[in-house]
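Asker: no sequence for this one, just the structure:
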């Protein structure tokens, strides 16, 4: 039993993500500042709600290393962003570009707010609702349903409860 428990503990420890290698900042302070600014604009593909600057995930460390390498190679910020989008898509950026493929990301929240406002306006208490009059058949069915129970015996009732 103790061996099985030790094996269980060791497998959960091996399943964890290995720690990221220590990061080495760029030697040029201006380049490092550019890299750190880009870190804030790029979404972690694992955490998705954090930037790669704030994420402890190993892939975020790899992405930070990649950004630093590209900046050290002389690429512009736009070229670095374009390379990240090429690899992971527009979702990788916290502010994706405005184009047809990202139209829902940009206009979706406004459409939801507008739709909710229209719905609330139509459901307001002072709104006039018109009802169509009942047909003769509907009037007859309504009158049949509203007749007292004494006129219509319940077919499911027991003898003492008739």
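Answerer: Received the coordinates, thanks. What you see is a predicted model, and the numbers here were worked out from it, not measured in a lab.
Asker: alpha carbons only for contacts and neighbour counts from here, please
Answerer: OK.
Asker: just give the number of residues close to residue 42.
Answerer: 25 (other CA atoms under 10 Å).
Asker: you'd agree it is up against residue 49?
Answerer: No - with contact defined as CA atoms under 8 Å, residue 42 does not count as touching residue 49 (10.3 Å).
Asker: which stretches of this structure form helices?
Answerer: Ranges of helices in the chain, per DSSP state H, are 2-15, 29-41, 58-72, 77-88, 103-122, 136-145.
Asker: need those in CSV (columns: distance to residue 96 and mean neighbour count).
Answerer: Listed next are the helices of the chain as CSV, based on distance: least, CA to CA, whole Å; neighbours: other CA atoms under 10 Å:
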stretch, distance to residue 96, mean neighbour count
helix 2-15, 34, 10
helix 29-41, 10, 16
helix 58-72, 18, 19
helix 77-88, 9, 15
helix 103-122, 8, 12
helix 136-145, 57, 11
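Asker: for these, which one sits closest to residue 95?
Answerer: helix 29-41 (7.3 Å; CA to CA).
Asker: any idea how far the closest one is from the chain center?
Answerer: Distance, stretch centre to chain centre, for helix 29-41: 27 Å (CA atoms, centre = their mean, to the nearest Å).
Asker: another structure for you, compare them:
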């Protein structure tokens, strides 16, 4: 008959093993965790994880061993390094570049070279009303909006 301490240890081992198994991808199925898969390799990996826990290994050590044996893709949460950082940050970088181009174009529309030249020639800056009138006169009308899905 098992003592109460042995039962608690077995429950702790089982809980840790299930937690780790949920974060490990089945190498045969690919789309399931080894906890959900019934493939032979998944059953062997679950047994390996339980044996490693009983041997006193930490979760980090077990993940590292699995990664060394089966490659980085076996884990659902990949390591954060330069390659994964570039992958995760690329949408932000692209969005920032698009916003920068948009802001530059908006700035260019509001900054009229002719008004700057007129200020230099006159030697006296234009009043705000004169500046607004000159902008209205010198700014070409916006091009017709073309839809990207429309030819």
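Answerer: Arrived safely, thanks for sending. Keep in mind that this is a model prediction, so the values were computed, not measured.
Asker: TM-score for this pair?
Answerer: Taking TM-score structural alignment, normalised by the length of structure 2 as the basis, the two superposed chains have a TM-score of 0.53; 96 aligned residues with a CA RMSD of 3.2 Å.
Asker: any chance of the helices of structure 1 in CSV, plus distance to residue 94 of structure 1?
Answerer: CSV is the format used below for the helices of structure 1 (distance: least, CA to CA, whole Å):
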stretch, distance to residue 94 of structure 1
helix 2-15, 30
helix 29-41, 6
helix 58-72, 15
helix 77-88, 11
helix 103-122, 11
helix 136-145, 58
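Asker: out of the ones you listed, flag the one nearest residue 97 of structure 1.
Answerer: helix 103-122 (9.0 Å).
Asker: check which helices and strands the closest one sits against.
Answerer: Using 3 or more CA pairs under 8 Å, 6 or more residues apart in numbering; DSSP states H and E, no helix or strand is in contact with helix 103-122 of structure 1.
Asker: what's the burial count for the alignment partner in structure 1 of residue 39 of structure 2?
Answerer: Mapped onto structure 1 by TM-score structural alignment, residue 39 of structure 2 lines up with residue 57. Residues near residue 57 of structure 1, counting by other CA under 10 Å, number 18.
Asker: shouldn't residue 57 of structure 1 be in contact with residue 48?
Answerer: No - shown here, residue 57 of structure 1 and residue 48 do not form a contact pair, counting by CA under 8 Å, at 10.8 Å.
Asker: from residue 71 of structure 2, how far out is the residue nearest to the spatial centre of structure 2?
Answerer: Nearest residue to the geometric centre of structure 2 (CA atoms, centre = their mean): residue 88, 2.7 Å. From residue 88 of structure 2 across to residue 71 of structure 2, the span is 20 Å (CA to CA, to the nearest Å).
Asker: likewise for residue 91 of structure 2?
Answerer: From residue 91 of structure 2 to residue 71 of structure 2 the distance is 26 Å (CA to CA).
Asker: over to residue 61 of structure 2?
Answerer: 14 Å.
Asker: quick one: contacts of stretch 81-92 of structure 2?
Answerer: For stretch 81-92 of structure 2, the external contacting residues (CA atoms under 8 Å, 6 or more residues apart in numbering) are residue 78.
Asker: how far does it sit from the chain's center?
Answerer: For stretch 81-92 of structure 2, the distance to the chain centre is 6 Å (CA atoms, centre = their mean).
Asker: residue 77 of structure 2 maps to what in structure 1?
Answerer: Match for residue 77 of structure 2 (TM-score structural alignment): residue 95.
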